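Engineer: Need coordinates for the following:
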Amino acid sequence: MKKMKRNGKKYYLIYLLMAAGIWLSSLPVQATAPAAEELLPKATIYFNDKKVQYSPETGEPFLEDSQILAPLRQTMTAMGAKVIWEGATRTVRIKFDGNTIEIPLEKYYFIRNGQVLNHDSAARLINNKTYIPVRAIIEAIGAKGVWTGDSVRITYQKQDTSVKRIPKAFDLREYNRVTPVKDQQQSGACWAFASLGAMESALMPWEDYDFSEDNMSLGHGYNLSQAQGGDYMIALSYLTRWAGPVLEQEDPFGDNTVNPNAKVIKHLQEAIFLPKEGELGIKRAILLYGGVQSSLYLDQVQQWGNSEYYNEQTASYYYDGSRPINHDVVIIGWDDHYARDNFKKKPKRDGAFLCKNSFGSAFGQDGYFYVSYEDKYIGQNVIAYTKIEAVNNYQHIYQSDKLGYLLRAGYGEGTAYFANCYEPGGSEMLKAVSFYALEPNTSYEIYVVTDFSGVQDFQRMESLTKGNFSYAGYYTVKLGQGIPVDKKFAVVVRINSPATKHPIATEAKGAAKWADGVDLTDGEGYISYDGKSWKRAEEYLEANVCLKAFTTNY
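Structural biologist: You can find the predicted model right below:
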């Protein structure tokens, strides 16, 4: 009888365990789970050409779903960062090169210097160590990464952005960040040479490309010939719709034809507009991003000996007249002590920007020349290409503004709402949106409406993220892990730009005779002054809203 009672208790205990969903075979038996790096292929990480050392105690990087995951503490410590674990909030706090970066566990964002930046990857614990995709580390610290199979080379250039520490003279050529001078010949494609020259510089020294000016200056979509010219906004529309850049070897300059089958090499996702007369801002941008594109008036283009503004002997230029802008260059450096006596017409003070021209190496000093800080136009229409990504960053782009930003719209105040609706091609994840901030110090909030059927559905729009931009420009905002969409959806932006009464960027019909290719049939856009009462942009404004959406398949 006693034995039967013991068996009965045993069976009763097993029954309770089974009822609770606990199997005896799953209980811990003095064993630990194998490390993730023991189960998946190992990876190698280099920082500024030095291999980062790992061990089983620190955790080791490994490949998972084509991504390299790395132990955060060891990786950042090897880069010279201070890493602090805050257990109460489950957050890793990193001090690196004057920046504070907070990475919360299992959240699809990180915080850099107080600004929330969404990301499609999250940090997570593996065997009591915080792991994160290397791509997120690179973005968090503002580095560059080059992947080769199971390894990644991270390159970081110390970011010295304080005004007091900006050097008195600087030349990107000394850092292998300028591609060779080209010749635009008799064309009006200086703007394309300047735009792509600045992009090439932004990618160097990590990646070295020769992009096709012919493809941009002939394939931009505007009613302008290559001889008639263009500007940085035309370049931006071409790049942001992912029409380019393509390689020069696939569409060489001077043949007057566009290769429609040329392969796009990069996706531009962000560009900032620097303020007029922002001498220090231009220097800071060159240090951070490489060459910047700028407009100016260039006198006597083909007859330099007759110019009263250009000194051939010193390759220096200073213009103080009233003629309009007619040329674009790449600013690649500066010299605060460049003597005013070098100029044919004397400015009031020393100092000049070093510029890369597109007249071939016979011009100036091997194709380069100095432009006085006091030149009337240098430093106007300045654009820096600040985020250039691989072509596999997203699988789909949804857009209706293929000619880009042409006119502003709004309700007479700095705040407004705008939206675009798109029909996905299948089951997709909405990962990011892009739009223009037309003035500095612009704030935004982004919403989404899934399964959109009409304006009444804006009542249930859900807030996804918010933030602000210091500079005017074109921006892509990531939406974290993403939002599943398999039916028509709407993306909505509430924008606040205190410096303008018309904060919405539109591709407007009739904005200019050379932009007569605006198509109002390819979009479904809306604008609102309060987020409640909505009007169709195509009907009310005769314009498409500049608001793109990016998705991946799932």
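Engineer: switch to C-alpha atoms for all contacts and neighbour counts from now on
Structural biologist: Fine.
Engineer: Met216 is in contact with Glu248, correct?
Structural biologist: No: Glu248 is beyond contact range of Met216, at 10.5 Å (criterion: CA atoms under 8 Å).
Engineer: who has more neighbours, these two?
Structural biologist: Taking other CA atoms under 10 Å, Glu248 and Met216 do not tie; Met216 has more neighbours (27 against 16).
Engineer: Could you pull up the residues touching that one?
Structural biologist: Taking CA atoms under 8 Å, 6 or more residues apart in numbering, we find Met216 in contact with Ala192, Ala235, Tyr238, Gly244, Pro245.
Engineer: before we go on, could you also do this sequence so I can check it against the first one:
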Amino acid sequence: MNIKNTSHKIISIITALLLLFSLSIPILSFAETSNISVYIDNKRVSFQANPYMENDRVMVPMRKIFEELGAAVTWDDDTQSVSAVKGQTTAILAIGLNIMYINGEPNTLDNPPNLVYDTTFVPLRAISEALGCIVEWENDKNRVNITSAPLDNSATVFYQTYTTVPDFGACVGISPVSVLENGTIYNYSKTGLETGAQEKYRLVMTSNGFTVLEKENYYIYTKDSLTVLAGYMGDIFRIVILPL
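Structural biologist: From the prediction side, this is the model:
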């Protein structure tokens, strides 16, 4: 893929969207959520402008977080958009648009980038996962933990019955306590799971081409003719594979 040419095409698309919808770039007034802390590989990130919460998503200053994650950042003032490049990944976002392009593919954002006074804020989870990071939220501490270690897809183990579905137990280092005979339901003990296991599996699934829909206690993953439900049911973490 020619990343440079793709980036130019995406910038053109963003420009067209701005013209088509006559988008006015929002400058927000808000009450900052205090005491939200962000850690990358156990090191706290210091921001000049405080992170805040919007629609249950943590928003952080754009340039600082991209650079902390090791991405090179380019700002396009005409389209109010940013391109961030890390390794083979290019992410492009624009203020006010709830679409992020990852290597040319559009991904819907829960919150679009926002301009607050002179600082552009972006949704932390979305951009971190786009760059191959694992994200965990500690509610009792108002803390976000980001693990920037790259994911090696070549090492992913898949379920024997469904060879395109990553094996949850293999991903987090735990064996199932029970398996339905036809290999569509796998039950794991909650007490044996490491912190952030569900988020780690989410990253593995999305990196293997699954789209994700987040619910209260579980995720719904879809790809081609498969749907996978993954989440907690009491003391059990359950994987349910549903062929369409």
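Engineer: Longest helix in the second structure, please.
Structural biologist: When the second structure is scanned for its longest helix (criterion: DSSP state H), the result is helix 3-21.
Engineer: Please state the offset of that one from the chain centre?
Structural biologist: Taking CA atoms, centre = their mean, to the nearest Å, one finds helix 3-21 of the second structure lying 22 Å from the centre of the chain it belongs to.
Engineer: That helix corresponds to what range in the first structure?
Structural biologist: Per TM-score structural alignment, helix 3-21 of the second structure has no counterpart in the first structure.
Engineer: contacting residues around that helix?
Structural biologist: Outside helix 3-21 of the second structure, the residues touching it (CA under 8 Å, 6+ apart) are Leu23, Thr79, Ser81, Ser83, Thr90, Ile92, Ala94, Tyr101, Asn103, Gly104.
Engineer: In stretch 199-218 of the second structure, which residues are buried?
Structural biologist: Under the neighbour-count criterion of 16 or more other CA atoms under 10 Å, stretch 199-218 of the second structure has Lys200, Tyr201, Arg202, Leu203, Val204, Met205, Thr206, Ser207, Phe210, Thr211, Val212, Tyr218 buried.
Engineer: Tell me which residues of the longest helix of the second structure come out buried.
Structural biologist: Ser7, Ile10, Ile11, Ile14, Thr15, Leu18.
Engineer: again, but for stretch 100-120 of the first structure
Structural biologist: Buried residues in stretch 100-120 of the first structure (16+ other CA under 10 Å): 100-105, 107-112, 116-120.
Engineer: quick one on the thing from earlier: identify the farthest-apart pair in the buried residues of stretch 199-218 of the second structure.
Structural biologist: Within those, Ser207 and Tyr218 form the most distant pair, 18.0 Å apart (CA to CA).
Engineer: so who does Gly104 of the second structure touch?
Structural biologist: Thr6, Ser7, Ile10, Thr90.
Engineer: Same list (those residues) but as a markdown table, adding distance to Ser175 of the second structure.
Structural biologist: Below are the contacts of Gly104 of the second structure laid out as a markdown table (distance: CA to CA, whole Å):
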| residue | distance to Ser175 of the second structure |
| --- | --- |
| Thr6 | 42 |
| Ser7 | 43 |
| Ile10 | 43 |
| Thr90 | 36 |
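Engineer: among those residues, which two are most distant?
Structural biologist: Greatest spatial distance in these: Ile10 and Thr90, 10.8 Å, computed using CA to CA.
Engineer: what residues are shared contacts of the two?
Structural biologist: Joint contacts of Ile10 of the second structure and Thr90 (CA under 8 Å, 6+ apart) are Tyr101, Gly104.
Engineer: Mind checking which of the contacts of helix 3-21 of the second structure are in helices?
Structural biologist: The helices in this structure, assigned by DSSP H, contain none of those.
Engineer: now, which of these sits nearest Glu54 of the second structure?
Structural biologist: Once CA to CA is applied, the member of these that ends up nearest Glu54 of the second structure is Ala94, at 17.4 Å.
Engineer: What separation do you get for the closest one and Ser29 of the second structure?
Structural biologist: Using CA to CA, to the nearest Å, one gets 19 Å for the distance from Ala94 of the second structure to Ser29 of the second structure.
Engineer: Over to Val172 of the second structure?
Structural biologist: With the distance defined as CA to CA, Val172 of the second structure ends up 42 Å from Ser29 of the second structure.
Engineer: Would you confirm that Asn553 of the first structure contacts Gln395?
Structural biologist: Yes: assessed by CA under 8 Å, Asn553 of the first structure is found in contact with Gln395 at 6.9 Å.
Engineer: Which parts of the second structure are helices?
Structural biologist: Taking DSSP H as the criterion, the second structure carries its helices at 3-21, 62-68, 124-130, 168-172, 197-207.
Engineer: Which one of those helices lies nearest to Ala49 of the second structure?
Structural biologist: Per CA to CA, nearest to Ala49 of the second structure of these: helix 62-68, 10.0 Å.
Engineer: Give me the packing partners of that closest one, helices and strands only.
Structural biologist: Counting contacts by 3 or more CA pairs under 8 Å, 6 or more residues apart in numbering; DSSP states H and E, helix 62-68 of the second structure packs against strand 72-76, strand 119-123.
Engineer: rerun that using 7 Å as the cut-off
Structural biologist: strand 119-123 (3 or more CA pairs under 7 Å, 6 or more residues apart in numbering; DSSP states H and E).
Engineer: Which residues does the strand it packs on contact?
Structural biologist: With contacts defined as CA atoms under 7 Å, 6 or more residues apart in numbering, strand 119-123 of the second structure is touched by Arg57, Val58, Met59, Val60, Pro61, Met62, Asn111, Pro112, Pro113, Asn114, Leu115.
Engineer: So which bit of the first structure is that strand matched to?
Structural biologist: Using TM-score structural alignment, strand 119-123 of the second structure corresponds to residues 129-133 of the first structure.
Engineer: Buried residues, the matching stretch. List them.
Structural biologist: Lys129, Thr130, Tyr131, Ile132, Pro133.
Engineer: again with stretch 172-181 of the second structure
Structural biologist: Those would be Val172, Pro176, for stretch 172-181 of the second structure by 16+ other CA under 10 Å.
Engineer: Repeat that for stretch 45-58 of the first structure.
Structural biologist: Residues Ile45, Tyr46, Phe47, Val52, Tyr54 are the ones in stretch 45-58 of the first structure that count as buried (16+ other CA under 10 Å).
Engineer: Next up, the contacts around Tyr117 of the second structure.
Structural biologist: So Tyr117 of the second structure contacts Ile27 (CA under 7 Å, 6+ apart).
Engineer: and the gap between it and Pro106 of the second structure?
Structural biologist: Counting by CA to CA, the gap from Tyr117 of the second structure to Pro106 of the second structure is 27 Å.
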